[in-house]
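Colleague: Please find the sequence and the predicted model below.
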Amino acid sequence: MGFIWSLIIGGVIGWLAGLILGRDVPGGIIGNIIAGFIGAWLGSIILGGWGPVIGGFYVIPALIGAIVLVFIVGLIFRSLKRSA
């Protein structure tokens, strides 16, 4: 059950990052989950572990990391669209 809870929280974090930036995460639900997991990893590297923990994620660093990730992925996809 812990793994499923982590997937749900990762998806919500990825979804919130896309919502805050006003961009859709490529890949839909799976993309949101991946953005949440990678964002949590990135946020913990940049900011460390602090704030509330839900589903094994430090929520604030994970959200900030996911926002950075969604922003970078959005820039990459936008530049690929222009060149195609």
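Modeller: Now that the structure is in, tell me what you want to look at.
Colleague: From now on I want contacts and neighbour counts done on CA atoms only, so please keep to that.
Modeller: Will do.
Colleague: hmm, who's touching the helix or strand where Pro61 lies?
Modeller: Per DSSP states H and E: Pro61 is located in helix 59-83. The contact list for helix 59-83, computed with C-alpha atoms under 8 Å, 6 or more residues apart in numbering, reads 13-14, 16-18, 20-21, 23, 25, 35-44, 46-53.
Colleague: Second structure for comparison follows:
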Amino acid sequence: MGLLILLIVGGIIGWLASLVMRTDAQQGILLNVVVGIVGSLIAGFLVSPLLGVAPITSGAITVPTLLISFVGAVILLAIVNLVRRGAVR
């Protein structure tokens, strides 16, 4: 059940991050889910301990964990755009 929730939340976070970074037309739903989950994992392991917030992978879905996951997904998309095009957008 936790994996299903992680996939759904990751998909929504990835979709919102792709809307912010204007890459939604280039990605499908699968890539949105991957970006959301990977961005959440990166932010959860790097940023959550600094702020004292539980990562989203611990099962705690709160506003701070969702915001940290969203920021991680946006940063991941910015890095991908920088590598792919040479510009963040």
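Modeller: Structure's in. What do you need? Remember, predicted model here, so these are calculated numbers, not experimental data.
Colleague: that older thread, now the helix holding Pro61 of structure 1: buried residues?
Modeller: By 16 or more other C-alpha atoms under 10 Å, the buried positions in helix 59-83 of structure 1 come out as 59-71, 74.
Colleague: Find the residue closest to Val33 of structure 2 in space, skipping its chain neighbours.
Modeller: Using C-alpha to C-alpha, 6 or more residues apart in numbering and skipping the chain neighbours, the partner closest in space to Val33 of structure 2 is Gly11 (3.8 Å).
Colleague: mind listing what that neighbour touches?
Modeller: Counting by C-alpha under 8 Å, 6+ apart, Gly11 of structure 2 touches Ile29, Leu30, Asn32, Val33, Val34, Val35, Gly36, Ile37.
Colleague: rewinding a little: would you list the buried entries among the contacts of helix 59-83 of structure 1?
Modeller: Judged by 16+ other C-alpha under 10 Å, buried ones among those: 13-14, 16-18, 25, 35-44, 49.
Colleague: Nearest the middle, which residue of structure 2 would you pick?
Modeller: By C-alpha atoms, centre = their mean, structure 2 has its centre lying nearest to Ala73, at 2.8 Å.
Colleague: What segments of structure 2 are helices?
Modeller: 2-20, 29-46, 48-51, 63-85 (DSSP state H).
Colleague: how distant is the third one from the center of its chain?
Modeller: The reference is to helix 48-51 of structure 2. Put simply, helix 48-51 of structure 2 sits 16 Å off its chain's centre (C-alpha atoms, centre = their mean, to the nearest Å).
Colleague: can you check the first one too?
Modeller: In terms of C-alpha atoms, centre = their mean, the gap separating the centre of helix 2-20 of structure 2 from the centre of its chain is 7 Å.
Colleague: okay, it sits on what stretch of structure 1?
Modeller: Under TM-score structural alignment, helix 2-20 of structure 2 corresponds to residues 2-20 of structure 1.
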